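Novice: Predicted model and sequence below, questions to follow.
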Amino acid sequence: MDIFETFDGHEEVLFGSDPASGLRAIIAIHSTTLGPALGGTRFFAYPNETEAIVDVMRLSEGMSYKAAVSGLDLGGGKAVIIGDPRQLKSERLFRAYGRLIDSLGGRYVTAEDVGTTTGDMELIAKETRHVTGLPQARGGSGDPSPATALGVFHAMRAAAASLWNDPNLHGKRVAVQGVGKVGGALVELLTDAGAHVIIADINAAEVARLVEVHGVTSVAPDEILFTECDILAPCAMGAVLTESTIPLLMCEAVVGSANNQLGEDKDAERLEDHEIVYVPDFVANAGGIINIADEAAGRTYSWDRAIEVVKRIETTVDSILDRASDQATTPHAAAMAIATERIASVASLPMPPLQKGSHR
């Protein structure tokens, strides 16, 4: 791996460790043009450090575009802690990690992600104020999963309006791949809306619970991508839409919460060629960052205020699909253009003049 080539386009990448607790962490800051880089901390047992680096770089870049296209005054960052969270979690580890975050002086603000919880954020907060997703009992926004699921739901409504001239999801067949915190919350929203939901997950117990509680249908995890449906919702890990899987899809739209669903950018064109409407993942799953942005804004967090902004994802998707149609391009390319144009417009602002006695 050419390290400096890998880091190209990122402002800063910070490595930190604490041998006593087993902490091995990487924080990647892609952009702070629009504001502090906000992004969650993923605690995952990566097979090797190279895969961890690749993941954090890709995720942090995606956070920049997610914040920009959502109209947030935030940049993009992400962090990973390498290891099995079931074995390594401890107060010392998270406090050591909190000090690592604090050393960045507010350029990076963290939140929970895969493998971390609101309780973990509390431990990090003992060492830094640059953390969000604290428990609601402490005035924080809590678990971002419900807000993420709501954003995906409204993105689906926009896709439905584009395809069938009606945002109502009643009677639509929706296949949900992955029913963790976000996928499970999405299933509840969909069934409440009258959709016919098909689910799959490697967690058989959770699948059984959702089947019993919501009356949904389940299929094997290796079948869900290729299940006949109106909308496919990837809500597990990324890179599921590839040159080999796209021709086998039996859906009219793909709208999910998983990050980096495309194996490569060209897969957006492949979806277009197969007449499948793809709502870019960094747009559909922006509800989580929108929710914690309300907490990070330095005011008393309000669920009602945050959710009103999350619901605007539906309007954002409408605009992206319209732009893609007008410009004969893919929704992915249209969304990227909106995000990069906004970042570039602010990046071109001149620096403010230095005041007497100040230094930069």
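Specialist: Noted; the coordinates are in hand.
Novice: C-alpha from now on. contacts and neighbour counts both.
Specialist: Noted.
Novice: Quick one: the helices in this structure, in order.
Specialist: Along the chain, the segments classed as helices by DSSP state H run 3-6, 49-69, 85-88, 91-102, 118-124, 145-164, 181-192, 204-214, 266-273, 281-284, 287-296, 303-310, 313-326, 331-347.
Novice: Tabulate the ones you listed in JSON lines, adding columns for mean neighbour count.
Specialist: Converted to JSON lines, these look like this (neighbours: other C-alpha atoms under 10 Å):
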{"stretch": "helix 3-6", "mean neighbour count": "10"}
{"stretch": "helix 49-69", "mean neighbour count": "22"}
{"stretch": "helix 85-88", "mean neighbour count": "13"}
{"stretch": "helix 91-102", "mean neighbour count": "21"}
{"stretch": "helix 118-124", "mean neighbour count": "21"}
{"stretch": "helix 145-164", "mean neighbour count": "24"}
{"stretch": "helix 181-192", "mean neighbour count": "20"}
{"stretch": "helix 204-214", "mean neighbour count": "14"}
{"stretch": "helix 266-273", "mean neighbour count": "18"}
{"stretch": "helix 281-284", "mean neighbour count": "28"}
{"stretch": "helix 287-296", "mean neighbour count": "26"}
{"stretch": "helix 303-310", "mean neighbour count": "17"}
{"stretch": "helix 313-326", "mean neighbour count": "19"}
{"stretch": "helix 331-347", "mean neighbour count": "18"}
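Novice: then this one, side by side with the first:
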Amino acid sequence: MRITAIDAEEHEEVYRVEDAEAGLKGFIAVHSTRLGPAAGGLRMRVYRCDDEALRDVLNLSRGMTFKNAAADLPLGGGKAVIIGDPSHDKTPAILRAMGRAIGQLEGRYWTAEDMGMTPDDMAVIAAETPFVAGLAGGDFASGDPSPVTALGVFNAVRRATRHRLGYDSLYGLTVSVQGLGNVGRHLAQLVHGDGAHLVVTDIDPARVAAAIAEWGAEAAAEDDIYKTGADIFAPCAIGGVLNAETIPQLRARVVVGAANNQLATPADGDRMAQRGILYAPDFVANGGGIINVAAEILKVADRPSWVASKLTALDATMEAILVAARTEGVSPNAVAERIVAERMSRAAA
């Protein structure tokens, strides 16, 4: 096992993690522990190069600082990535090696499942380190956070829809969902149950076929999802999809999704506002999963009630953001970042 420290602007700790015998190559990034120990999921995916993986973990860990602060949790922001295809590269040896690496941070970073990971994978990692949440079993086990993430996003979809379109439900509206992974699939089920018509895309044709069979969804090509005639666009795959190229294509008037770091640059939030598109900041909308995980990290006795109250508070925060953005004539993302900065400043005082 080799863990190499990397200097990174704005981050407290960043490490390259390699274990040749296990086949592990990845990164761990701790962006901030100002509010508490850093918490954020472990994802496994294919990257074109190590630099792309490093950029991803840096952006994701920073996003977790924002997400945890927006949800008013006593946790900082961190993230970890494993480079590889989870469908055939993932092994117990790789997971255990990552667990040993996480253990070396001695609780400054807590991990949980993210893209390419499952509660069973977390159990393998937990054999090497106690700093794991999202477990399927145990006294405070929270299990798969995906349904709770999806519920928080669904709440944000309905909230933004009321503000921009004036409807209290999604009945008769069209929602385009980009990405039908764990969260995207749960979100699609919720919006379908609220009466929306679905347009979907995913890199896995089987997921699209399942959505067509189960919900009567309409399929769209990956590059065409932005320009479908949807009322609401829900990015639920990778980050950076809202950018100078895609935003001009959007016909949706509301954008709310589960993906992290949806804006390629801060200017893209302003770009959507200028087009009259209401964007609900991702690090607020998708905070349900980390709320669920936090209950396990914090050893909350009555997790369901605590999570429900936190989701209600998160929805109220989104309402306050959208009201302030409309009143001040600025983008919701700018308001959300200001709220996070204020909470971080109070913690530092």
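Specialist: Now that the structure is in, tell me what you want to look at. Treat the numbers as computed from the prediction; the structure is a model and nothing was measured.
Novice: Reformat the helices of the first structure as JSON lines; add distance to residue 250 of the first structure.
Specialist: What follows is the helices of the first structure, written out as JSON lines (distance: least, C-alpha to C-alpha, whole Å):
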{"stretch": "helix 3-6", "distance to residue 250 of the first structure": "36"}
{"stretch": "helix 49-69", "distance to residue 250 of the first structure": "27"}
{"stretch": "helix 85-88", "distance to residue 250 of the first structure": "36"}
{"stretch": "helix 91-102", "distance to residue 250 of the first structure": "44"}
{"stretch": "helix 118-124", "distance to residue 250 of the first structure": "37"}
{"stretch": "helix 145-164", "distance to residue 250 of the first structure": "15"}
{"stretch": "helix 181-192", "distance to residue 250 of the first structure": "19"}
{"stretch": "helix 204-214", "distance to residue 250 of the first structure": "22"}
{"stretch": "helix 266-273", "distance to residue 250 of the first structure": "11"}
{"stretch": "helix 281-284", "distance to residue 250 of the first structure": "19"}
{"stretch": "helix 287-296", "distance to residue 250 of the first structure": "27"}
{"stretch": "helix 303-310", "distance to residue 250 of the first structure": "29"}
{"stretch": "helix 313-326", "distance to residue 250 of the first structure": "21"}
{"stretch": "helix 331-347", "distance to residue 250 of the first structure": "19"}
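Novice: how about those helices, which one is nearest residue 132 of the first structure?
Specialist: helix 287-296 (6.3 Å; C-alpha to C-alpha).
Novice: mean shift of that closest one relative to the second structure?
Specialist: In the superposition with the second structure, the average deviation recorded for helix 287-296 of the first structure is 0.9 Å (mean C-alpha distance after the TM-score superposition for the first structure).
Novice: tell me which strands and helices that helix is in contact with?
Specialist: Judged by 3 or more C-alpha pairs under 8 Å, 6 or more residues apart in numbering; DSSP states H and E, helix 287-296 of the first structure is in contact with helix 145-164, helix 303-310.
Novice: Identify the residue nearest the residue nearest the centre of the second structure in space, chain neighbours excluded?
Specialist: The residue lying closest to the centre of the second structure (C-alpha atoms, centre = their mean) is residue 260, at 4.2 Å. Excluding the flanking residues, the one nearest residue 260 of the second structure by C-alpha to C-alpha, 6 or more residues apart in numbering is residue 239, at 5.5 Å.
Novice: which one is residue 14 of the second structure nearest to, not counting chain neighbours?
Specialist: residue 29 is the one closest to residue 14 of the second structure (C-alpha to C-alpha, 6+ apart), at 4.3 Å.
Novice: Many thanks, have a good one.
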